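In: compute the structure for the input listed below.
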Amino acid sequence: MTQNFLIYNTLSRQKELFKPLHAPNVGMYVCGPTVYGDPHLGHARPAITFDILFRYLKHQGYKVRYVRNITDVGHLEHDADEGDDKIEKKARLEQLEPMEIAQYYTNRYHDAMNALNVLPPSIEPHATGHIIEQEQLVQQILDNGYAYISNGSVYFDIEKYNKDHKYGILSGRNLTDMINNSRTLNGVGEKKNQVDFALWKKAQPEHIMRWPSPWSDGFPGWHCECTAMGRKYLGNHFDIHGGGMDLVFPHHECEIAQAVASQGDQMVHYWMHNNMITINGQKMGKSLGNFITLEQFFTGNHESLDQPYSPMTIRFFILSAHYRGTVDFSNDALHAAEKGYNRLMNGIHDLSRIPVSDQCDPETEKFVKALRQKCYDAMNDDLQTPLVISYLFEACHVINSLLDHKAKISAECLKELTETMNLFTFELLGLRSEKGDNNDAREEAYGKVVDMVLELRAKAKANKDWATSDQIRDELAANGFEVKDTKDGVTWKLNK
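Out: Down below sits the predicted model:
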């Protein structure tokens, strides 16, 4: 088990050595989607980020309980307390039951995650399935004096809480400044302070989704669900809570306050947040109307796209940047990701074509023996996936040198190189080949024949027999095989 895994804790604002509270068990909670529309690129980034963390913790030998919720009630249109419920509003427009809307888009989300090769979580709780737990959380906060009832709704008393604890420790916001800014608004309605947030909302007569409670027929505030479900499945204290950086405030800040107000201490040890995907420097999201759905990426059916992009191209695009850095969408960036993904897949495919020697040359042996640890070191440094990819590209360069007979490798070293590349490419980065059905005998036969012919061509080039080398290339082209010599080696495809 790796002992030097560093992760960036948003709460402490620094990298910390990962020490599970109950090793080898690890509890991890990640905020999932609000299911009122098709999943978009903004949904893909947290899913892939925490999929990498899930894969890596399991690889290290931890037993991980990964909880990722589905928000299907209480996420309001305007802010955390006001406006229409997004799912209910869509249900009215389409004359469907809210749960029909939620189920339809939950299925769409799962389909997209499967296409991106995101592993399913251990548990996927729905907010509507945990109303009792959320009511219990609200009652605990009321009993401890950090909430108040107003016209059938229940609000968290942030000013009262801040006297005993401190509100704003995750986001670094100052409560006095927030209260002073809120006073510029005309009135606070049911609240003592504009900054107070809803724990329970009394439902208006037209509101469809409602449940009985000691305070009113209504529904829970958005922030309650993750605190209640996290504690139910992971206990009062668990290791990791994750999500997008846009959730730091107010959602996760409010979660911290709810946990401390109800149980007296912090619930989460490490807070982790991925950064945003932007378009022209602006966050991509439904509320801004600038999002592109994952299905549109896969089909190319959007005015901003100049071609379709495969699920693995999207995954590679996201992994090519560190999870805490911003990623700006552009067709050029996706073209580069497509090219990089194909280069890596071709390199792994070419491993089977490498001729084996009795021994390695010193440089190749040195590289191969160091590669695995270099990749581990990058993963152990707060999941530096771009660095891992750069090391795998270096391996592709070595593979091309071996194919061109510019270097030699032994069977033992080749086995180590193959295992390392497969481990980090497929198991840990979660990429997979998109070449199609691996059982297609015709394609497999083509591949073996072309590889054999290209091996003869590589030997001819090594012997400076340019005539034979060009003849082989031209004969393949005449039969529909396109062969390209690049700075990274030889690629080929069958033009069907």
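In: make it CA atoms for all contacts and neighbour counts henceforth
Out: OK.
In: buried residues in stretch 234-253?
Out: Neighbour counts over stretch 234-253 (16 or more other Cα atoms under 10 Å) mark 234, 236-245, 247-248, 250-253 as buried.
In: how long is it end to end?
Out: Using Cα to Cα, to the nearest Å, the end-to-end distance of stretch 234-253 comes out at 19 Å.
In: what do you get for stretch 109-122?
Out: With Cα to Cα applied, stretch 109-122 spans 16 Å between its terminal residues.
In: can you give me the buried ones in stretch 317-334?
Out: For stretch 317-334, by 16+ other Cα under 10 Å, it's Phe317, Ile318, Leu319, Ser320, Ala321, His322, Tyr323, Arg324, Thr326, Val327, Phe329, Leu334.
In: to compare against the first, here's the next sequence to fold:
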Amino acid sequence: MNTGLQLYNTLTRKKELFEPLNAPHVGMYVCGPTVYSDVHLGNCRTFISFDLIFRYLKYSGYKVRYVRNITDAGHLEGDRDEGDDKFAKRAKLEQLEPMEIVQKYTLGFHDVLRMFNTLPPSIEPTATGHIIEQIEMIKEIMNNGYAYEANGTIYFDVEKYSKNYNYTILTNRNLEDMLANTRELGGQDEKRGRLDFALWIKAKPETLMRWASPWGEGFPGWHIECSAMSAKYLGAEFDIHGGGMDLAATHHTNEIAQSEACSHKQPAKYWMHTNMLTVNGTRMSKSAGNGFLPEQLFAGDHDLLEKGFSPMTVKFFMLQAHYRSTLDFSNEALDASEKGFKRLMNALSLLDKLSPAESSDFEIDPIIENCIKAMNDDFNSPVVIAELFEASRIINTVYDGKGKISIIELDKLKQLMQDFVYDIFGLKDEESSNVELNSVLDMVIDLRKTAKENKDYATSDKIRIGLQSMGIQLKDSKEGTTWNKA
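Out: As a prediction, this is how the structure comes out:
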């Protein structure tokens, strides 16, 4: 088992040696999507990042229970539980039942992540499937004195909680400043304190999604679902809690408060957050007009895109930046990633064509050690990619006959690429997976071979030039003719 793994812990704001609570078992909870609309790229980056973490933990020998929830109830317009239920609004807009909205966008979410070749989580619970657990947790919080009822709605008492616990431990914000920057309570406001938030919300007559509770019919607040589901599947204390950095200030802060108020234990030992996406230096958002969906990025169907980029190109682009760093989308950056990804895949396609020699000009162990060292350093995927390009250079050098590699080093090279490109990064060769394209090209190459044997060099050259114009480059060698994307 890998024991040198260092994680950046948002809770302590520093890198720490990863020590799971129940080694070799690891419990990881990641806040999943709210399925009332299409999944956006910010979500995709988060789930691609935690897929990388999930894969590497498994590679390192840990038995991982990865829980990623689906929010399908109780998500309101405001962070402080104000406004209309988004599922109800979408259901009325599309004239569908709320659970039809849930099904539609959950399936869409899964479809997008399959295109990015991410692994499914161990458990994917839904908020609506755990209403009982949420009610029981709210009852326990009330019994412990940290929540109160007001006309059928249950609020968490932040100021009372703050007397015994550090409410801002995750963000290190000043509580007095937060109070000063929060609006005054109106005369009709049911909450006792400005920072109080709803654990359970009384249903209005027009509310579509509602459940029975000890306090009357209603539905859960946004934050309580994650506290209840993480406790159910990972226990009151578990190893890793993750999500986008936009969740830290409110959602994750309130999760910690709820969990401690219920069990008197800090729920997660390590808190991890992915950074934001920008487009040409400006934060990606619908309001700025620079937010595009994954499908738009794949098809190039947006005014800011010059062309479409494949799912693996986009994934490779994301992995070229550390998960905690800002990731800036631009046509130039995506173009560069597309070329780099093709170069990597082209090198991989040559691996099985290499002939081992008695001796070797290359040692693969240092590359393997550098990759492991980089991943142990808070999953530093950009450094690993640089090492994989060095491995690609070795492959090309040997294939071109400008260097030799022994069978032992060749086996290490093959294992390195299998482990890091396919198993840990979850990348795949989109061209070689296209069986029809392969079959057609094999037939065309055979036709060209026949033309050359008949000394019909005009036809041979026409085939080669025609394929080159379509981005397919042929390479002749003693072993035969191979092709790759130019």
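In: TM-score of the superposition?
Out: Scored by TM-score structural alignment, normalised by the length of structure 2, the superposition of the two chains gives a TM-score of 0.91; 471 aligned residues with a Cα RMSD of 2.7 Å.
In: return the subset of the buried residues of stretch 234-253 of structure 1 lying in helices.
Out: Leu234, Glu253 (DSSP state H).
In: would you point out the most distant pair within the buried residues of stretch 317-334 of structure 1?
Out: Arg324 and Leu334 (19.1 Å; Cα to Cα).
In: helices of the stretch 251-400 of structure 1, residue ranges please.
Out: With DSSP state H, counting those that start in this stretch as the criterion, the stretch 251-400 of structure 1 has helices at 253-263, 294-299, 311-319, 331-350, 362-380, 385-403.
In: how about those helices in CSV, adding distance to Ser12 of structure 1?
Out: Below are these laid out as CSV (distance: least, Cα to Cα, whole Å):
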stretch, distance to Ser12 of structure 1
helix 253-263, 14
helix 294-299, 34
helix 311-319, 25
helix 331-350, 33
helix 362-380, 18
helix 385-403, 22
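In: out of those, which is the most enclosed?
Out: Greatest average neighbour count among the helices of the stretch 251-400 of structure 1 goes to helix 311-319 (a mean of 24), per mean count of other Cα atoms under 10 Å.
In: next, the angle helix 331-350 makes with that helix.
Out: 110 degrees (axes from the mean of the first three to the mean of the last three Cα atoms, to 10 degrees).
In: quick one: helix 311-319 of structure 1 to helix 385-403, angle?
Out: Going by the same axes, to 10 degrees, helix 311-319 of structure 1 makes 120 degrees with helix 385-403.
In: and helix 311-319 of structure 1, which stretch of structure 2?
Out: Using TM-score structural alignment, helix 311-319 of structure 1 lines up with residues 311-319 of structure 2.
In: any idea which element Gln415 of structure 2 lies in?
Out: Per DSSP states H and E: Gln415 of structure 2 is located in helix 407-417.
In: for that helix, buried residues please.
Out: Buried residues in helix 407-417 of structure 2, counted by 16+ other Cα under 10 Å: Ile407, Glu409, Leu410, Lys412, Leu413, Lys414, Leu416, Met417.
In: which residues touch the helix or strand following it?
Out: Note on helix 407-417 of structure 2: by DSSP H and E, the next helix or strand toward the C-terminus is helix 435-453. Residues from elsewhere that reach helix 435-453 of structure 2 (Cα atoms under 8 Å, 6 or more residues apart in numbering): Glu431, Ser432, Tyr457, Thr459, Ser460, Ile463, Arg464, Thr481.
In: apply 10 Å and report the result again.
Out: 431-432, 454-464, 467, 472, 474, 480-483 (Cα atoms under 10 Å, 6 or more residues apart in numbering).
In: now, the residues you listed that are in strands?
Out: Ile472, Leu474, Gly480, Thr481, Thr482, Trp483 (DSSP state E).
In: hang on, isn't the second one packed against Gln468?
Out: Yes: checked against Cα atoms under 10 Å, the pair Leu474 of structure 2 and Gln468 is within contact range at 7.7 Å.
In: intersection of neighbour lists for those two?
Out: The contact sets of Leu474 of structure 2 and Gln468 overlap at Asn484, Lys485, Ala486 (Cα under 10 Å, 6+ apart).
In: contacts only, for the last one.
Out: Contact criterion Cα under 10 Å, 6+ apart gives Lys339, Lys342, Arg343, Asn346, Leu467, Gln468, Ser469, Met470, Gly471, Ile472, Gln473, Leu474 as the residues in contact with Ala486 of structure 2.
In: how far apart are the match of helix 311-319 of structure 1 and its match in structure 1?
Out: Superposed on structure 1, stretch 311-319 of structure 2 shows a mean distance to its aligned partners of 0.7 Å (mean Cα distance after the TM-score superposition for structure 1).
In: just the closest of the buried residues of stretch 317-334 of structure 1 to Gly172 of structure 1, please.
Out: Gly172 of structure 1 has its nearest neighbour among the buried residues of stretch 317-334 of structure 1 in Arg324, at 17.5 Å by Cα to Cα.
In: relative to Asp377 of structure 1, how far out is the closest one?
Out: Arg324 of structure 1 sits 18 Å away from Asp377 of structure 1, going by Cα to Cα.
In: same deal with Gln384 of structure 1?
Out: 9 Å.
In: for Leu170 of structure 1, grab the count of nearby residues.
Out: Neighbours of Leu170 of structure 1 under the rule other Cα atoms under 10 Å: 19.
In: surely it meets His252?
Out: Yes: when contacts are counted by Cα under 10 Å, Leu170 of structure 1 is listed as touching His252 (7.7 Å).
In: give the intersection of the neighbour lists for the two.
Out: Both Leu170 of structure 1 and His252 are in contact with Trp271, where contact means Cα under 10 Å, 6+ apart.
In: tell me, the helix holding Gln415 of structure 2 lands on which residues of structure 1?
Out: The aligned range for helix 407-417 of structure 2 is 411-421, by TM-score structural alignment.
In: residues in contact with that stretch?
Out: So stretch 411-421 of structure 1 is contacted by 344, 347-349, 351-352, 354-360, 364-369, 371-373, 375, 391-393, 395-396, 399, 408-410, 422-423, 425, 427 (Cα under 10 Å, 6+ apart).
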